[in-house]
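Q: Build me a structure from this.
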Amino acid sequence: MTRSFKAHLHNETATVAMGNKLAAIIEQGAVIYLHGDLGAGKTTFTRGVVQGFGHSGKVKSPTYTLVEPYELVRANVYHFDLYRLGDPEELEYMGIRDYFSEQAICVVEWPEKGGDFIPVPDLDITLSYVGDERKIAINSASERGVAIVEKLNSLNLGE
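A: Alright, predicted model coming up:
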C-alpha cells in the first residue's frame, strides 16, 4: 500500500520549510531517497530536514565526500550525495552500511547510483521544476513511509 503527497514549493524558503515539516513528523529513523535534476532543490530540501532536526549551521552538499554527518540531539542525520560515485562498490569500502541504523535519518541524493549497496527507502521523493517553482512528490515505499506520508497529508499542506 503506497501513499503519496504532492505540493508546489513557490521558492527556496518553501522548499526548506517543507524539509522542516517532514523532520517534525519523523519519530524514528528513515531512509529518504531524493530524485531530481541538478539544481532541482534536493540539497535545499535536505537543509530543511537537517535544520528540522536541530542543526543551526550550514548544510552543504557532500558531492565530493559522499556523506555529511550531523550528530544532533534528536537524531543522527546523514546526507549522502552519490552524484560523483564511480562504482556502487565504493560504498562498501567506505562502510556505508554502518550509517543505516533503525534510528538514523539517511537522506540520499542520486540513490540510483548506489545500486544494492543502499537499503530500500521509506520515502521516495522527487523534486521537479514547474516554471519558476518546484513541485515535490513524496511516495511511501515502506510501512514506516506510509505512516509518515499519512501524517503529512493530515496537515493539509499538499495540492
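
Q: Could you use CA atoms for every contact and neighbour count after this?
A: Noted.

Q: so L127 sits right up against A137, yeah?
A: Yes. Counting by C-alpha atoms under 8 Å, L127 does reach A137; the two are 6.6 Å apart.

Q: more crowded one of the two?
A: Using other C-alpha atoms under 10 Å as the criterion, L127 and A137 rank with L127 on top: 24 against 17.

Q: one more to line up against the first:
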Amino acid sequence: MMGFGARLAAVTGAVGVIFLEGDLGAGKTTLSRGLIRGLGHVGAVKSPTFTLVEPYEIGSLRAYHFDLYRLVDPEELEYLGIRDYLEEDALCLIEWPDRGAGFLPKPDMTITIRPQAQGRSLLLSPHGSRGEAWCAALALEFK
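A: Model (predicted):
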C-alpha cells in the first residue's frame, strides 16, 4: 500500500480529489501515508480520524487527508470549511466519502480497497479526464 501510494503521488502531480473506500483496516490510511510521503513529506503522517483533516504543506505542494468516519452529519463539512480545502492546486484524499455525500465534489478517482488472500485488491475508478490519465499512467507501470 505504501509503494502504490508513492506511485500514485508521482502520477497525480499533487492536484485532484481521490476518494478512498474500504472497510475498517483495509489500508486506506496506509495508502494515504505512502502517497503523502511520495510527495516528499518526511515527518509523521497520522490518521485524521479524530481531527477529520490533516493538512500537509510540502514545499509548494498542498495535500489534505480527510477521514470522515466519525462525521455525524454531512453538513458538518460546511462548518469545517471544506470548500477552502478543495482548491484547484491541492490534493485531497478523502476516506469514508459516503459520509460526506452532498457536500463533496465529484472525485477524479475512487479507489476501493478489499482484502484478497495475503494482500489487498485495489479497484481504481476514474471519474473524468484527470482520473483517466492517472489510471493510464499506472496501467503502464503495473502491466
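
Q: quick one, strands of the second structure?
A: 16-21, 53-58, 61-67, 91-95, 109-116, 119-126 (DSSP state E).

Q: Next one: P119 of the first structure from V108 of the first structure, what distance?
A: 10 Å (C-alpha to C-alpha, to the nearest Å).

Q: Report the contact partners of the residue positioned nearest the centre of the second structure.
A: Taking C-alpha atoms, centre = their mean, the centroid of the second structure lies closest to L93, which sits 2.4 Å from it. Contacts for L93 of the second structure (C-alpha atoms under 8 Å, 6 or more residues apart in numbering) come out as 17-20, 32, 63-66.

Q: Of the residues you listed, which pair is most distant in space?
A: L20 and A63 (14.6 Å; C-alpha to C-alpha).

Q: re earlier: out of the strands of the second structure, which is the most enclosed?
A: strand 91-95 (a mean of 25; mean count of other C-alpha atoms under 10 Å).

Q: tell me, it lands on which residues of the first structure?
A: Counting by TM-score structural alignment, strand 91-95 of the second structure pairs with residues 105-109 of the first structure.

Q: now stretch 116-133 of the second structure
A: Counting by TM-score structural alignment, stretch 116-133 of the second structure corresponds to 130-147 in the first structure.

Q: biggest helix in the second structure, by residue count?
A: helix 129-141 (DSSP state H).

Q: centre of the chain versus that one, how much separation?
A: Computed by C-alpha atoms, centre = their mean, to the nearest Å, the chain-centroid distance of helix 129-141 of the second structure equals 16 Å.

Q: Repeat that for stretch 71-90 of the second structure.
A: Here stretch 71-90 of the second structure is found 14 Å from its chain centre; the criterion is C-alpha atoms, centre = their mean.

Q: do stretch 132-143 of the second structure as well
A: Counting by C-alpha atoms, centre = their mean, stretch 132-143 of the second structure is centred 17 Å from the centre of its parent chain.

Q: And stretch 83-97 of the second structure, by the same measure?
A: The answer for stretch 83-97 of the second structure is 8 Å, by C-alpha atoms, centre = their mean.

Q: next one: stretch 43-56 of the second structure
A: 12 Å.
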